[in-house]
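1. Sequence and computational prediction follow.
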Amino acid sequence: MFLQGLSEKVNSFDAKDKFSLLEINIELLEPSSNNFYGIREIDELSESIKEQGLLHNLVVREKEGKYEILSGERRYHALKKLGVKKVPCKVQRNLSDIDSEVLLIEANARTRELTPSEFMRGISRLEEIYKDKKSNGEQIEGKTREAIGKVLGKSGTQVGRYQKINKKLSEDLKEDLDKDKLTVTQAEIISNLKPQEQKEIAKQIKNLDPKESKEEISILIEGIKQPVEKKRDKELLKEIYPEPKPKDKKHKTTKFAFENKEQLQTIQELCEDMVRTLKSMLPKKGQKWTEFDHEVKGQYDAFDLMRITLRDYGYSDGLVFEMPLIDSEED
């Protein structure tokens, strides 16, 4: 029997007494009303459980005489389809409604292949949750974007990319992203365009031959990529290197400290991205250099230096990093 052996874990408790392992009547299990993720491929999952067994327990919490499913709703539907009466579950204790919802979002993000829209909806909900937590006086370690990244298993930079797409990309193009007609990178580039320009791109994508769509879209994106990236680079530079105060303009370097290892990792990833982007913007061999190209080269050198230095330093408590100011001028 594919559930054989799991009954031995019934009524066992972990050392911290935060959860128990129980076999629960399937009729007592209820999907969470907070679960907005799609329930897909149940037939395939049923066959997998039938052949290999249930590899992971459901995660639930007791609620009003029943058990709310926090992780494993697809498994629940698959087991029900197989006619299973008792289901091995990890019963979480002393979880608030908010913490239960965070656990549900985390479990789906880490164990399932989500559509970009589902992933972005999870980010939006976590933003709301952390905003409420802060307004209630609860301390959140680091920036909200980094806290969300920890829950989802992503860096703060990756979370920021999805936030930008969710905020600026048209609904038609979000559908194309979910249908794998666009990559996340392409979607981020397009999100910089005006609504009317995005509408035109969505129309072009719709009219493409499905067999040639990916290649055609890549050509289309390359046509808008460079001007968009130039604008994005300037925005990123302003975010990382704020304009120095007048009294600091005579200095050619600036100092800042990393609060934690995650912040360091975020900056490292951003440096890697910027180095790649700026390098791709430089003129090819034999091409004439413009004033703007020399500016890009200066930015490239600065980010490359920062990337190498961060790699060599690593992280230690209270690490203070000194970095040349870009475009700084003598008084």
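-> Thanks, I have the structure now.

2. CA atoms for contacts and neighbours, from now on please.
-> Noted.

3. so what's G156 up against?
-> 145-149, 266 (C-alpha atoms under 8 Å, 6 or more residues apart in numbering).

4. between those residues, which is closest to S33?
-> I148 (21.3 Å; C-alpha to C-alpha).

5. picking up where we left off before, out of the contacts of G156, which are inside helices?
-> For the contacts of G156, the ones inside helices are 145-149, 266, with DSSP state H as the criterion.

6. Most neighbours out of those, which is it?
-> For the ones in helices among the contacts of G156, counting by other C-alpha atoms under 10 Å, the largest number of neighbours falls to I148: 25 neighbours.

7. Presented hereafter is structure B, for comparison with structure A:
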Amino acid sequence: MKERANIQLTSYDDIFGGAKADEAKAPEGDVVVEIPLGELHAFEGHPFKVKDDEDMAKTVESIQEFGVLQPAIVRPDGDGYEILSGHRRHHACEIAGLETIPCIVRDLDDDAATILMVDSNLQREEILPSERAWAFKMKLDAIKHQGNRVDLTSGQVGPKLDSRRSNAIVAEEAGESVKQVQRYIRLTNLCPELMDMVDDKRIAFNPAVELSFLNPTQQKDLLEAMEYSQAFPSLSQAQRIKVLALDNKITQEGMNIILSEEKKQDVDRVTFKNDVLKKYFPKSYTPKQMEDTIIKLLEQWQKKQRNRDNCL
């Protein structure tokens, strides 16, 4: 077991200061070393996704022009080094054709490493609900475990953190309420398919929390019911399904009926089935991307209509 370290994180601006374009800055006392990309690997269970999207393209372009301005933070292990902060920069360096990346090496135990990994990544502007949910859960588990640990330097048993206190620490440091942290963590009970729908904004956050109380079999039935009805549950529908599910009084047929009900907001809505829309979009498009594209095309059509009417 590695020696436990105390961590006090601030913002990246505070940590790294105003890094010049030709050098990577590190906190006072830390040494920046160049480590081959092949010796680095992702933190086990890392919940934050690394995507080849527009932001990644901008990161690659910046690295090609200025280099890596912020060192990654890593810890040594038996297979090289585990990345705690800098997964996206590591991937961008690979795309840019670099062989090494500047890193700060810290010898941390599992709990301290988890807390650092979560806190540093939660500073990102765009975070998916699944990323936040798993990050909160990992940090909460690490804090609870630290409360049960024996301090290896003094041999004394530290004060045990109860669940309420641990939740309060996670919430305070994340700028969230304890209840909201608990609601995010509930999402980790969703199956991957439902979690993806939450990330894609096909299922809203509040209904998703209600659906997280369904067991795996009930969630599978829900997926089939959504396919049957070509609809996603509203908050009221999710609440009704949850109540029936907790009493084991819901079936897939019952879910079909609930999801097939006409929602108030759908009375004047024109809907298209996924199979119809997918024929006109790239396979990689999410429902949100398809919706945004359709709205943009309709706005262009509306503008042309107005111009034509003005000419008449």
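-> It's in. The shown structure was predicted, so the numbers you read here are calculated from the model rather than taken from an experiment.

8. And the TM-score between these chains?
-> Superposed pair, TM-score by TM-score structural alignment, normalised by the length of structure 2: 0.53. Supporting alignment: 213 aligned residues with a C-alpha RMSD of 3.9 Å.

9. quick one on the thing from earlier: want to throw the ones in helices among the contacts of G156 of structure 1 into a markdown table with distance to V91 of structure 1?
-> Output for these, formatted as a markdown table (distance: C-alpha to C-alpha, whole Å):
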| residue | distance to V91 of structure 1 |
| --- | --- |
| R145 | 29 |
| E146 | 28 |
| A147 | 25 |
| I148 | 24 |
| G149 | 25 |
| T266 | 35 |
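
10. What is the most widely separated pair among those?
-> Using C-alpha to C-alpha, these span at most 13.0 Å, a distance reached by I148 and T266.

11. In the stretch 201-331 of structure 1, what residue spans correspond to helices?
-> 213-240, 261-281, 291-313 (DSSP state H, counting those that start in this stretch).

12. and L126 of structure 1, which of those is closest to it?
-> If you check each of those against L126 of structure 1 by C-alpha to C-alpha, helix 261-281 wins as the nearest, at 18.2 Å.

13. What are the buried residues along that closest one?
-> Neighbour-count burial for helix 261-281 of structure 1 flags 262-271, 274-275, 277-279, 281 (criterion: 16 or more other C-alpha atoms under 10 Å).

14. Repeat that for stretch 49-67 of structure 2.
-> 56, 59-60, 62-64, 67.

15. between the helices of the stretch 201-331 of structure 1, which gets nearest to Y130 of structure 1?
-> Of these, nearest to Y130 of structure 1 by C-alpha to C-alpha is helix 261-281, at 17.9 Å.

16. What residues in structure 2 pair up with that closest one?
-> Across structure 2, nothing matches helix 261-281 of structure 1 (TM-score structural alignment).

17. Which secondary structure elements does that helix sit against?
-> On a contact count with 3 or more C-alpha pairs under 8 Å, 6 or more residues apart in numbering; DSSP states H and E, helix 261-281 of structure 1 meets helix 156-168, helix 213-240, helix 291-313.

18. which of these is buried the deepest?
-> Comparing those by mean neighbour count (mean count of other C-alpha atoms under 10 Å), helix 156-168 comes out on top with a mean of 19.

19. The following helix or strand past that helix: average distance to aligned residues in structure 2?
-> On the C-terminal side of helix 156-168 of structure 1, the nearest following helix or strand under DSSP states H and E is helix 171-178. Following superposition, helix 171-178 of structure 1 is found to deviate from structure 2 by 3.2 Å on average (mean C-alpha distance after the TM-score superposition for structure 1).

20. So which residues make contact with the helix or strand following helix 171-178 of structure 1?
-> Of the helices and strands lying after helix 171-178 of structure 1 in sequence (DSSP H and E), the nearest is helix 184-190. Contacts with helix 184-190 of structure 1, where a contact means C-alpha under 8 Å, 6+ apart, come from 161-162, 164-165, 169, 173-174, 177, 198, 221, 225, 228-229.

21. which residue numbers in structure 2 go with helix 184-190 of structure 1?
-> Mapped onto structure 2 using TM-score structural alignment, helix 184-190 of structure 1 spans residues 205-211.

22. count of neighbours near C311 of structure 2?
-> Residues near C311 of structure 2, counting by other C-alpha under 10 Å, number 7.

23. Surely Q146 of structure 2 and D111 touch.
-> Yes. Judged on C-alpha atoms under 8 Å, Q146 of structure 2 makes contact with D111 at a distance of 6.8 Å.

24. So which of the helices of the stretch 201-331 of structure 1 is nearest I129 of structure 1?
-> I129 of structure 1 lies closest, by C-alpha to C-alpha, to one member of the helices of the stretch 201-331 of structure 1: helix 261-281, at 20.7 Å.

25. contacts for the closest one?
-> Contacts of helix 261-281 of structure 1 (C-alpha under 8 Å, 6+ apart): 146, 155-157, 226, 229, 233, 258, 293, 296-297, 299-300, 303-304, 306-307, 310-311, 315.

26. From the contact counts, what lies against the helix or strand encompassing L22 of structure 1?
-> Element membership for L22 of structure 1 (DSSP H and E) is strand 19-25. Helices and strands touching strand 19-25 of structure 1, by 3+ C-alpha pairs under 8 Å, 6+ apart, are strand 12-13, strand 86-92.

27. Mind putting those strands into a markdown table with mean neighbour count and distance to G5 of structure 1?
-> Shown next, in a markdown table, are those (neighbours: other C-alpha atoms under 10 Å; distance: least, C-alpha to C-alpha, whole Å):
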| stretch | mean neighbour count | distance to G5 of structure 1 |
| --- | --- | --- |
| strand 12-13 | 14 | 13 |
| strand 86-92 | 22 | 10 |
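
28. Please produce TSV containing the ones you listed, extended by distance to K206 of structure 1.
-> TSV is the format used below for those (distance: least, C-alpha to C-alpha, whole Å):
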stretch	distance to K206 of structure 1
strand 12-13	55
strand 86-92	45
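
29. Identify each of the helices in the stretch 51-200 of structure 2 and give its residue range.
-> Secondary structure of the stretch 51-200 of structure 2 (DSSP H, counting those that start in this stretch): helices at 54-66, 87-96, 110-121, 129-148, 163-174, 178-186, 192-199.
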